[in-house]
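K.L.:
Just the structure for this:
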Amino acid sequence: MTLPPLSLYVHMPWCVRKCPYCDFNSHAAPELVPQAQYIDALLEDLQNDLSAVQGRELTSIFFGGGTPSLFAPEQIGRLLEAVRRQIPFDSGIEITLEANPGTIEHGRFAGYRDAGINRVSLGAQTFNEEQLRLLGRIHGARDIERAVEELRQAGLDNFNLDLMYGLPAQNVAQALLDLEAALSLQPAHISQYQLTLEPGTVFYHRPPPLPDPDDCWQMQIECQEVLAARGYEQYEVSAYARPGRRSRHNLNYWEFGDYIGIGAGAHGKLSRLDEGEVIVRTTRVKQPREYMSRAADLRVSERRVVPAADVPFEFMLNSLRLIDGFDEHEFESRTGLPFATVSRTVAEAQRKGLFELDRPHHWRATPNGQRFLNDLQEMFLPEPEGAGA
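P.N.:
Here you go, the predicted structure:
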């Protein structure tokens, strides 16, 4: 095992309102968000994982949520300045802020730019006003356009638009209209993913009328064709980018890199050479109030060494989302395991038409493998204890 690149994920847990489809750790914001107190807690929390830096620089930072744009630029800047004093930044570091178009005031993006943000991810979801209402969003289509205007005025041209398809009663033509509206704003990156009903959400317990799966598949295929024709390269299951604008932070996840996760409910993944070449998963306390009130060393609610038998599945769970796949050396360097550990499963997936060797020692999912990605990934689950040939 060799140390992979290192990122930082910062979870900001509050939203103006919880969306009925959202299963992220987000909470309705109080009248006054305790911004300064929460930033203080984040900086204390960071101390728990500083030993895992092991001489590396940060290649990316991502503020996710929740709605990070509820926090003032001054607070974001204070956090970034304090992090930089403790972990060196790569010269080309990507620092992304998720933002809700309905929470952006005039001049706000200029403040975020001055604080150090150089990439923004806007949660557009759809440009259809009725769909926005059904999804519980607090913004309208005009708010998305206004937010993009604000981004450009601030000189932040590296931005992503989140879009969903398979929305309640949506048809293929409507999905294409949404995509055209997004493309008219000329984002550097588009994330387009299908609405799914996640356990624990309002939609899961009271499902809206969703399109037929075959219609959703047609939406995906036709949208992919449009994106390719407009110069957006698909590099991951739901990610499309103009040349040179792939998300460095998300690529680090999918390439099985390391990331420190701080904030209420944040998850982290760290390679620890100092503990015997193991991979450690961390989880923070979920409830914001509890997170802030606990002592710094008690904010980590779980610290788990990943069993060696589970590592191949975890690697494939990420890497197989990439259209380009992975090479055998990358598997060995990121997991600390010989490729022979998975070679039999890889050969079986190849026989089933789910895997292909597109160049020497380099594997990727076939188009059929991408369509049935969950089935392909599950082939790498460890055998139950006691199972034998």
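
K.L.:
switch to C-alpha atoms for all contacts and neighbour counts from now on
P.N.:
Fine.

K.L.:
most residues in a single strand of the protein, which one?
P.N.:
Ranked by residue count and defined by DSSP state E, the top strand of the chain is strand 89-99.

K.L.:
so after it, what's the next helix or strand?
P.N.:
Once the chain leaves strand 89-99, the next helix or strand it forms, by DSSP states H and E, is helix 108-115.

K.L.:
Contacts for that following helix, please.
P.N.:
Helix 108-115 has contacts (Cα atoms under 8 Å, 6 or more residues apart in numbering) with 73-74, 76-78, 80, 150-151, 153-156.

K.L.:
which ones are touching Tyr240?
P.N.:
189-192, 227, 232-234, 246.

K.L.:
try it again with 7 Å
P.N.:
189-191, 232-234 (Cα atoms under 7 Å, 6 or more residues apart in numbering).

K.L.:
That one - that's part of a strand, no?
P.N.:
Yes. Assignment of Tyr240 by DSSP: H, G, I helix; E, B strand; the rest coil places it within a strand.

K.L.:
mind checking how far it is from Glu98?
P.N.:
Computed as Cα to Cα, to the nearest Å, the Tyr240 to Glu98 distance reads 17 Å.

K.L.:
Spatially central residue for the chain, please.
P.N.:
In the chain, the centroid-proximal residue (Cα atoms, centre = their mean) is Asn250; its distance is 5.6 Å.

K.L.:
do you know how far that residue is from Ala229?
P.N.:
24 Å.

K.L.:
can you check Gly65 too?
P.N.:
Gly65 is 32 Å from Ala229, by Cα to Cα.

K.L.:
which one of the two has more residues nearby?
P.N.:
Taking other Cα atoms under 10 Å, Gly65 and Ala229 do not tie; Gly65 has more neighbours (24 against 10).

K.L.:
Excluding chain neighbours, what is closest to that one?
P.N.:
Using Cα to Cα, 6 or more residues apart in numbering and skipping residues adjacent in sequence, the residue nearest Gly65 is Met12, 4.7 Å away.

K.L.:
next up, for comparison:
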Amino acid sequence: MTELNFTAVIPLSLYIHLPWCLQKCPYCDFNSHASGDALPFDHYVDALLLDLEWELPRVWGRPVRSIFIGGGTPSLFPAEEIERLLSGIRARLPFGPEPEVTLEANPGAVEQERFAGYRQAGVNRLSIGVQSFDDGRLEAIGRIHDGEDAATAVEMARGAGFENINLDLMFGLPQQSRAEAMGDLQQAVALGVEHLSWYQLTMEPNTPFGHQPPPLPDDEELWEMQLEGQQLLQEEGLEQYEISAYAREQSECRHNLNYWRFGDYLGIGAGAHSKITMAADGAIIRSSRQKSPQRYMDGAGSERLLSERHTVPAHDLPLEFMMNRLRINEPFTVRQFEERTGCSWNRVESTVEKGCREGLLLRTGEQVVATDHGREFLNDLLALFMNIKQDGE
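P.N.:
Modelled structure (predicted):
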């Protein structure tokens, strides 16, 4: 079997999972837990810092380019604990220049003073889970806020000094019309946010909606919603740079771009996932933490916090790279493929040529990008890379 050869330092991001919400939404399959009366804020932050210390030998000396604090509802945490967390990270890891630090917030769990505290702690980007501005649609998907709360949250964020705000919005909600979906987008645009994550509601297994799906728009209506929404956002200056991500100029989410460019990320917190390139060992390691917050905290600082760790088989790396990289409307180069996977380009060259012949990919010199047709039929494109084997296998 050919050994992987890594010739460049892979950019590193840090993901932090805070797993509690006020209540669990019926469509959500994330690792989140209803918060109850009290949360162990200080104990959990202690566990996060122990987790980070335990992982330091695997990322030693590598600067963190971005931090994403996700959940759950991270805005349930007091600003003082977020400040203690970020200060503890700075003491243990070097930061790259002007790192992007994102925190997710729920419009039903925010206040002006807390936003100001997050900004002072070093958070410079907010991602607010609006999902819709329509009160009826919000009630149908189990959200705890209303449309006015959503608009107020953006105003409070601006008042606290945030100049980089993302809104999460969904379409294809129960009994939602195309006009209602466009109304949500128009309200989001009117608020002047820099970034939108706009994606279709899906029925995930092992969720209440997965077991008992509500009445949803049909496939034709969903397709029309998507096309009309894409056109609306483009006309308003929000460019689609990924399947469900739209941004004003220079406002793309750097953290998510690192995922999609097949960068490395260290995940700490209950249920968090990591991908770390161990260049000296010629390997890429994936791992995940215990999902139970209590088991995670009990195991912090030791291998007991892990639920799984494995080396990614070399023959899986071309597909893993393409699954991420072809999501964004940006060419990649032959060199970037080799640097991020440690694999030789000749392992995928014939497959890329086949994708070009089928109109799914476009290669210009050393650059490759998915065509519009390829992005529309991304699963067909990715299927081409599913059976690539490592040299010698």
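
K.L.:
quick revisit: sort out which one of the contacts of helix 108-115 of the first structure lies nearest Ala309 of the first structure for me.
P.N.:
Proximity of those to Ala309 of the first structure (Cα to Cα) peaks at Leu80, which lies at 37.1 Å.

K.L.:
ok, the closest one - how many residues close by?
P.N.:
Quick note: Leu80 of the first structure (other Cα under 10 Å) scores 17 neighbours.

K.L.:
aligned partner of it in the second structure?
P.N.:
Residue pairing (TM-score structural alignment): Leu80 of the first structure is matched to Leu86 of the second structure.

K.L.:
Give me the mean distance between the helix or strand hosting Ala91 of the second structure and the first structure.
P.N.:
Element membership for Ala91 of the second structure, per DSSP H and E: helix 79-92. Superposed on the first structure, helix 79-92 of the second structure shows a mean distance to its aligned partners of 0.5 Å (mean Cα distance after the TM-score superposition for the first structure).

K.L.:
Figure out how far that helix is from the centre of its chain.
P.N.:
When distances are taken as Cα atoms, centre = their mean, to the nearest Å, helix 79-92 of the second structure is centred 21 Å away from the chain's centroid.

K.L.:
separation between the counterpart of Gly299 of the second structure in the first structure and Thr282 of the first structure?
P.N.:
The alignment partner of Gly299 of the second structure in the first structure, by TM-score structural alignment, is Arg294. From Arg294 of the first structure across to Thr282 of the first structure, the span is 17 Å (Cα to Cα).

K.L.:
Tell me which of those two has more neighbours.
P.N.:
Set Arg294 of the first structure next to Thr282 and count neighbours by other Cα under 10 Å: Thr282 wins out with 20 against 13.

K.L.:
for the more buried one, helix, strand, or coil?
P.N.:
Applying three-state DSSP: Thr282 of the first structure is strand.

K.L.:
Looks like it contacts Gly268 (just checking).
P.N.:
Yes. Thr282 of the first structure lies in contact with Gly268 (Cα atoms under 7 Å); the separation is 4.9 Å.

K.L.:
mind listing what Arg304 of the first structure touches?
P.N.:
Contacts of Arg304 of the first structure (Cα under 7 Å, 6+ apart): 280-282.

K.L.:
Can you tell me which of those is closest to Ser69 of the first structure?
P.N.:
Thr282 (25.2 Å).

K.L.:
any idea how far Arg119 of the second structure is from the match of Leu80 of the first structure?
P.N.:
Taking Cα to Cα, one finds Leu86 of the second structure at 12 Å from Arg119 of the second structure.

K.L.:
same check, this time on Val130 of the second structure
P.N.:
For Val130 of the second structure, the distance to Arg119 of the second structure - Cα to Cα - is 20 Å.

K.L.:
These two: which has the busier surroundings?
P.N.:
Val130 (27 against 20).

K.L.:
So that one lies in a helix, does it not?
P.N.:
No. Read with three-state DSSP, Val130 of the second structure is strand and lies in no helix.

K.L.:
Tell me who's in contact with the residue mapped onto it from the first structure.
P.N.:
Here Val130 of the second structure is matched to Ala124 in the first structure, going by TM-score structural alignment. Counting by Cα under 7 Å, 6+ apart, Ala124 of the first structure makes contact with 101, 144, 161-163.

K.L.:
Identify, from the residues you listed, the entry nearest to Ala173 of the first structure.
P.N.:
Leu163 (14.9 Å).

K.L.:
Alignment lookup: the closest one to the second structure.
P.N.:
In the second structure, Leu163 of the first structure lands on Leu169 (TM-score structural alignment).

K.L.:
swap in Ala141 of the first structure?
P.N.:
Per TM-score structural alignment, Ala141 of the first structure is aligned with Gly147.

K.L.:
Look up how far Phe115 of the second structure lies from that match.
P.N.:
For Gly147 of the second structure, the distance to Phe115 of the second structure - Cα to Cα - is 19 Å.

K.L.:
Would you mind telling me which of these two has the busier surroundings?
P.N.:
The residue with more neighbours, out of Gly147 of the second structure and Phe115, is Phe115; 25 against 19, by other Cα under 10 Å.

K.L.:
what's the matching residue for the more buried one over in the first structure?
P.N.:
Checking TM-score structural alignment: Phe115 of the second structure goes with Phe109.
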